[in-house]
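[1] fold the following.
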Amino acid sequence: MTNANVMSDSQESALMDEETYKVIEQQFGGTLPVPESINEELLAIPEEKVDTCNNNLHYAALESVGKLKRFKEEEEEEYYPAPELFSTMLSDEAFTGQLNFQCSLGTGGTGQDWLYSEKLDKVFIKMEKVLPMRFTWEPPMSGLYLRTTMVFMLEQYRSDPVRRCHNHMASTNPINLNMDPQRIKHVVHCVNHASSIYQERNEHLSILTPLCTPEAGSQYMPVSFKFLCKNSCPSGLNRRPTELVFTLEDHGGTVLGRRKLLVRVCSCPKRDKAKEEELSSMSSKRKLGNVVLPSSKKMLSSCDTHVYKVDLNIVGKENYLTVLKIAFDIMAGQAARTGQHEFYKPYMDEILRKMP
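    Below you'll find the model as predicted:
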């Protein structure tokens, strides 16, 4: 037997009173069209049934609105700053900010995998080996992000993107098997945070890692990195000195702090560390402070500062080292005569780093 008070599907779908419409309009914006037939259909239905259906639809509408709000809140919790915001990573200025952002090296630098030079404030590390880092900020609140970018240290190369060489990016390279295509170009990889996002804008690459508060009993957030290309690779880093730049960012991408660390990816950290420290000592001896100039001699205030790039093929290691030494001595002498040590120092340091 059919109940006379049971409504058809079409009647149930049309049941929505003015109050319910207003609730939906307030939550979603705009104005909803009211069907002209709604009043006619309501008149044909018993009043008590209409009230019951209206209440059900009213609560259903409110429940849908609540679900939408929760969905939007979840989306916002998973929001990451837009890639275009990391253009500030090219800045060379380090600062701790109001949150006292700090970074330090973890343990494990034995010389087999990586070594740290206090004299140079620089890390020497083998390719594919893990570099443990520790990050702190005060107070240790959550909702922040760490952006990691490798950049060229010298100013003339600062705007060039740092990426892996052609050989290390090749599909035949076993390291690249099953690797996410978005990560292929990156020299630096984060190895202990699967939630890290690899971003690219204008060919510049960075890694964005969500930060959480340190675990109970710990004062820092550990983040570890690997390097999948060497500084000596000709088509990638091309023997140019590099550094890691770390920025602490908030939910909207505002930079709250910046730290940096010189890094050289090489085959023998112990050997390269010893060489660079020795060359740095040689460079220090040539500073103006070790040169006595006659008081009557006036230093030149200016000279030819145009930078010329020379690309030569030198036969023989001794000849190659001799050319580099002569170039270094010429600029060291020019710096001593003119007093423009700050200008010449980056170029002299670059020559020192090219010495094998």
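[2] rest of the way, CA atoms for contacts and neighbours
    Will do.
[3] tell me which stretches of the protein form strands.
    102-105, 114-117, 122-126, 131-136, 144-152, 188-190, 197-201, 204-211, 221-227, 242-249, 255-266 (DSSP state E).
[4] can you list contacts of the longest one?
    The one in question is strand 255-266. Here strand 255-266 makes contact (Cα atoms under 8 Å, 6 or more residues apart in numbering) with 88, 93-103, 121-127, 227, 229-232, 241-250, 272.
[5] go on, stretch 100-120?
    With contacts defined as Cα under 8 Å, 6+ apart, stretch 100-120 is touched by 95-96, 122-126, 129-138, 248, 256-259, 268-270, 273, 277.
[6] run the last query once more with 7 Å
    The contact list for stretch 100-120, computed with Cα atoms under 7 Å, 6 or more residues apart in numbering, reads 96, 122-126, 129, 132-138, 257, 259, 269-270, 273, 277.
[7] list the buried residues of that stretch.
    Under the neighbour-count criterion of 16 or more other Cα atoms under 10 Å, stretch 100-120 has 101-103, 105, 109, 111, 113-116 buried.
[8] so which of the residues you listed is the closest to Val50?
    Checking the buried residues of stretch 100-120 against Val50 with Cα to Cα, the nearest one is Phe101 at 62.3 Å.
[9] run this one through as well so I can compare:
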Amino acid sequence: MSSQSDFLPPDVQNFLLAEMEGDNMDNLNFFKDEPTLNDLNYSNILNGSIVANDDSKMVHLIFPGVQTSVPSNDEYDGPYEFEVDVHPTVAKNSWVYSTTLNKVYMTMGSPFPVDFRVSHRPPNPLFIRSTPVYSAPQFAQECVYRCLNHEFSHKESDGDLKEHIRPHIIRCANQYAAYLGDKSKNERLSVVIPFGIPQTGTESVREIFEFVCKNSCPSPGMNRRAVEIIFTLEDNQGTIYGRKTLNVRICSCPKRDKEKDEKDNTANTNLPHGKKRKMEKPSKKPMQTQAENDTKEFTLTIPLVGRHNEQNVLKYCHDLMAGEILRNIGNGTEGPYKIALNKINTLIRESSE
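    Prediction:
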């Protein structure tokens, strides 16, 4: 973990010390002990304030607040030439990076380093916000949350982790990371960290992230939808000075999924353009099988041993109904599947309690 001299730029440290010695002493709050992430008061984080150490004194830094609008994914270097770097894949890494797709594939819980840099900085402190969003435009307005199985797992519930952090799919090793947003209020979740200065001999600041839910997890998780992380460079007012995006996939077999996606992308890129094709005429009365017309609801009572087996069966049923909704959403017959899916979601919540 970086030293405190790396936490704030020297010009900011001098500015704060000048404030302490001047007439603005009453505006600064001091504490004896340095706080850790679990010591931070959640109400203070929501109000946009957090404590940071400077020359053995505790000073309030004002963090940007909760993000209320759908974040843009248009990349923007900004006035400080903001850059985000991902290191090339190393053989023993638990993650792989596709330069073709600008996408990282990793297993859940794997430490993932990201380097941030700027060409120069303003005198006021800057922050980096990491916001997960769904890549598809039709899902961009939905907030990204963890699935119930991971949010309420024994590892999360039995630890010292604050309750408001559990729904976040992103974790950051920075001790001053602020987890903003409230799932109970349907707010968008993001992680905000102070942007430190590079250590001597380097040009970038490295932060370690990890993801604690998979793309394949059922609703209210990502439910097999593509996700990207939007990194924004901000001041304490939330003004954006830079923006970069990174596609991510959290899965069990990163290398396999990367090779498959790159192969599919190559196939789509090589499709001929402008060539006429003869269209086959559809039959006037398409035949429908009995399964396609079967929308009768069935309720099963199945004896199972083990809570994990019950949750796996419910997850499988959830994915079945979600798939049927996608297949029938255009023909107006998705109603019975939505009703069944809502009942299954209720059972999943009850099973997780």
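[10] of the contacts of strand 255-266 of the first structure, buried ones?
    Those of the contacts of strand 255-266 of the first structure that meet the buried threshold are 96, 101-103, 122-127, 227, 229-232, 241-250, 272, by 16+ other Cα under 10 Å.
[11] picking that back up, buried subset of the contacts of stretch 100-120 of the first structure, written for ChimeraX?
    Per 16+ other Cα under 10 Å, the buried members of those correspond to this ChimeraX selection:
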select :96,122,123,124,125,126,129,132,133,134,135,136,137,257,259,269,270,273
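[12] re the thing from before, kindly reformat the strands of the first structure as a markdown table containing distance to Phe343 of the first structure.
    Shown next, in a markdown table, are these (distance: least, Cα to Cα, whole Å):
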| stretch | distance to Phe343 of the first structure |
| --- | --- |
| strand 102-105 | 29 |
| strand 114-117 | 24 |
| strand 122-126 | 22 |
| strand 131-136 | 32 |
| strand 144-152 | 17 |
| strand 188-190 | 30 |
| strand 197-201 | 31 |
| strand 204-211 | 27 |
| strand 221-227 | 31 |
| strand 242-249 | 19 |
| strand 255-266 | 20 |
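[13] for Gln27 of the first structure, find the nearest of those strands.
    Per Cα to Cα, nearest to Gln27 of the first structure of the strands of the first structure: strand 144-152, 30.4 Å.
[14] read off where that closest one ends up in the second structure.
    Per TM-score structural alignment, the counterpart of strand 144-152 of the first structure in the second structure is residues 126-134.
[15] and for that stretch, what's in contact with it?
    So stretch 126-134 of the second structure is contacted by 140, 143-144, 189-195, 225-235 (Cα under 7 Å, 6+ apart).
[16] please apply the same query to stretch 281-295 of the first structure.
    Taking Cα under 7 Å, 6+ apart as the rule, stretch 281-295 of the first structure contacts 332, 336.
[17] pull the longest helix from the first structure.
    Secondary structure of the first structure per DSSP state H: the longest helix is helix 47-77.
[18] isn't His168 of the first structure right next to Cys229, touching?
    Yes - with contact defined as Cα atoms under 7 Å, His168 of the first structure reaches Cys229; the gap is 6.5 Å.
[19] Asn106 of the second structure pairs with which position in the first structure?
    I think there's a mix-up here, since residue 106 of the second structure is Met and not Asn. In the first structure, Met106 of the second structure lines up with Ile125, judged by TM-score structural alignment.
[20] for that match, give me its contacts.
    113-115, 264-266, 269.
[21] in CSV: those residues, plus distance to Ile330 of the first structure.
    Compiled in CSV, the contacts of Ile125 of the first structure are given as follows (distance: Cα to Cα, whole Å):
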residue, distance to Ile330 of the first structure
Asp113, 37
Trp114, 34
Leu115, 32
Arg264, 26
Val265, 29
Cys266, 29
Pro269, 30
